[in-house]
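Participant: Here's a sequence, model it:
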Amino acid sequence: MTGQRADARRNYALLLAVASEAVATDGADASLEQIARTAGVGSGTVRRHFPTRRALLEAVFHDRIESLCTLARELAGHADGRAALLEWLAAVTASTATIGGLAVALNRDRMAGTEPHCATSRLTEAGSPLVARAAADGVLTAGVTTTDLLALVTGIALATQDHRDAATESARLLAITVAGISPDPARGAVDPARGDTGAGPV
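Facilitator: Have a look, this model is predicted:
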């Protein structure tokens, strides 16, 4: 039994490494059969470890999602609630725009209906205190939710995924969005050409 468990752990680690490379190259619809062939295992082994494509994508993006959740928790203590929210949104935008398959995976989560521990639910839970604080401080348009902001960010990432400089273009579009949802009265209009969100570098 111990040997079998060790083999299962090795297979899981190998499959996750191969899947991560495949998704980075081919996106969220990377071939499960090709992943199995590259890892040198049968398709049944892939299915045992990842019963659905959603489960595979959750595993592939787990560490990145966790880092974004950790950032949100760290920013909760920031002195400026608006700056904290915008820094987090900028980080989520950069990740979704530049990491192959992540925006598609999050969008599918949202369309399918989130589950308690899926990536979208974790991001929503982590970002909600930042949104609530910005709203309480009067620096976020009334009624805007964390779900709304994640949908906007995901949309920006999907719109720029084939751009030659996705990171810069997504930052520019985020700046335009921020001008609508959280204008900064202290600075006036933002400068989308510079990717300026009114909260310093993003």
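
Participant: only C-alpha atoms for contact and neighbour calcs from this point on.
Facilitator: Fine.

Participant: Outside of stretch 150-168 itself, list whatever touches it.
Facilitator: Here stretch 150-168 makes contact (Cα atoms under 8 Å, 6 or more residues apart in numbering) with 89, 92-94, 96-98, 103-104, 106-107, 110, 124, 169-170, 173-174, 195.

Participant: mind running it again at 6 Å?
Facilitator: For stretch 150-168, contacts defined as Cα atoms under 6 Å, 6 or more residues apart in numbering pick out Thr93, Ala94, Thr96, Ala97, Ala103, Ser170.

Participant: Which residue ranges of the chain form strands?
Facilitator: With DSSP state E as the definition, the chain shows no strands.

Participant: now the other sequence, so there's something to compare against:
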Amino acid sequence: MTDSSGDTESPRRPLRADAQRNEDKVLEAAAAAFAREGAGASVKDIARAAGVGVGTLYRRFPSKELLIAAIYRHEVQRLCEAAPHLAATQAPVDALRTWMERFIDFMAAKDGMADALRVVLTDDSERLHTRTLLADAIEYLLDRDGDPALARPEVEAQDVLMALGGISLMAANEDRRDLASRLIDLLLHGTVATG
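Facilitator: As a prediction, this is how the structure comes out:
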């Protein structure tokens, strides 16, 4: 993988458990701050919300751009990892609805970082890889244990993902999170097999 300057990134070494917890707290606090305040969110406020010092944050993420790229990757990973957990703990339609709602929240956080992400994530292959990961998570929820009974036979995970992307755009343009939930209900009616 390459960074925004075109240099190849070295693979990350695994962090100690306490350092990983601190990084997760930073990424969660930063995602919330960027969703609320956009790319102008204060790094000092993010560190305070995460319960770490600014120096700790800067040692791990020397620039705001690197922090934003890490948030994006972390949130994609969390969203994808949620699919098996939701499938194991909720009824099929409820699991799919919960995942869709989380996707909308992910997109809201991403929109808050949009300008910075355009600079950081210049690699089309990363965007395509993200789309594939998200579509795979949807496919997992649509086809649990090889039982495709949840979805209509013509429904494809990529189409559901594209529809969710459209819903997030409309809700953001209207500045109405409740609209996204209503449109998710319509999408579910078109996705889920009846009878």
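
Participant: ok, back up a step: ranking by neighbours, what's the top pick from the contacts of stretch 150-168 of the first structure?
Facilitator: When neighbours are counted as other Cα atoms under 10 Å, the busiest of the contacts of stretch 150-168 of the first structure turns out to be Ala97, with 30 neighbours.

Participant: Give me the spatial nearest neighbour of whichever residue in the second structure pairs up with that one, chain neighbours excluded.
Facilitator: Counting by TM-score structural alignment, Ala97 of the first structure corresponds to Ile104 in the second structure. Using Cα to Cα, 6 or more residues apart in numbering and skipping residues adjacent in sequence, the residue nearest Ile104 of the second structure is Ser168, 5.6 Å away.

Participant: How many neighbouring residues does the aligned partner of the one you found in the first structure have?
Facilitator: For Ser168 of the second structure, the aligned position in the first structure is Ala157, judged by TM-score structural alignment. Applying other Cα under 10 Å, we find 30 residues neighbouring Ala157 of the first structure.

Participant: How about Met162 of the second structure?
Facilitator: Residues near Met162 of the second structure, counting by other Cα under 10 Å, number 13.

Participant: what about the residue nearest to Ile104 of the second structure, distance to Arg182 of the second structure?
Facilitator: Distance of Ser168 of the second structure to Arg182 of the second structure, given as Cα to Cα, to the nearest Å: 11 Å.

Participant: Check Met107 of the second structure too.
Facilitator: 16 Å.

Participant: With Glu28 of the second structure instead?
Facilitator: Note on Glu28 of the second structure: its distance to Arg182 of the second structure, by Cα to Cα, is 27 Å.

Participant: Those two - which one has more neighbours?
Facilitator: Glu28 (17 against 12).

Participant: in the first structure, which spans are helices?
Facilitator: Using DSSP state H, the helices found in the first structure span residues 2-26, 32-39, 43-49, 53-75, 81-98, 102-112, 119-136, 146-160, 166-181.

Participant: Give me the contact list for the longest one.
Facilitator: Residues external to helix 2-26 of the first structure that are found in contact with it (Cα under 6 Å, 6+ apart): Ala30, Ile35, Val60, Gly100.

Participant: Before I go, just wanted to say thanks for your time.
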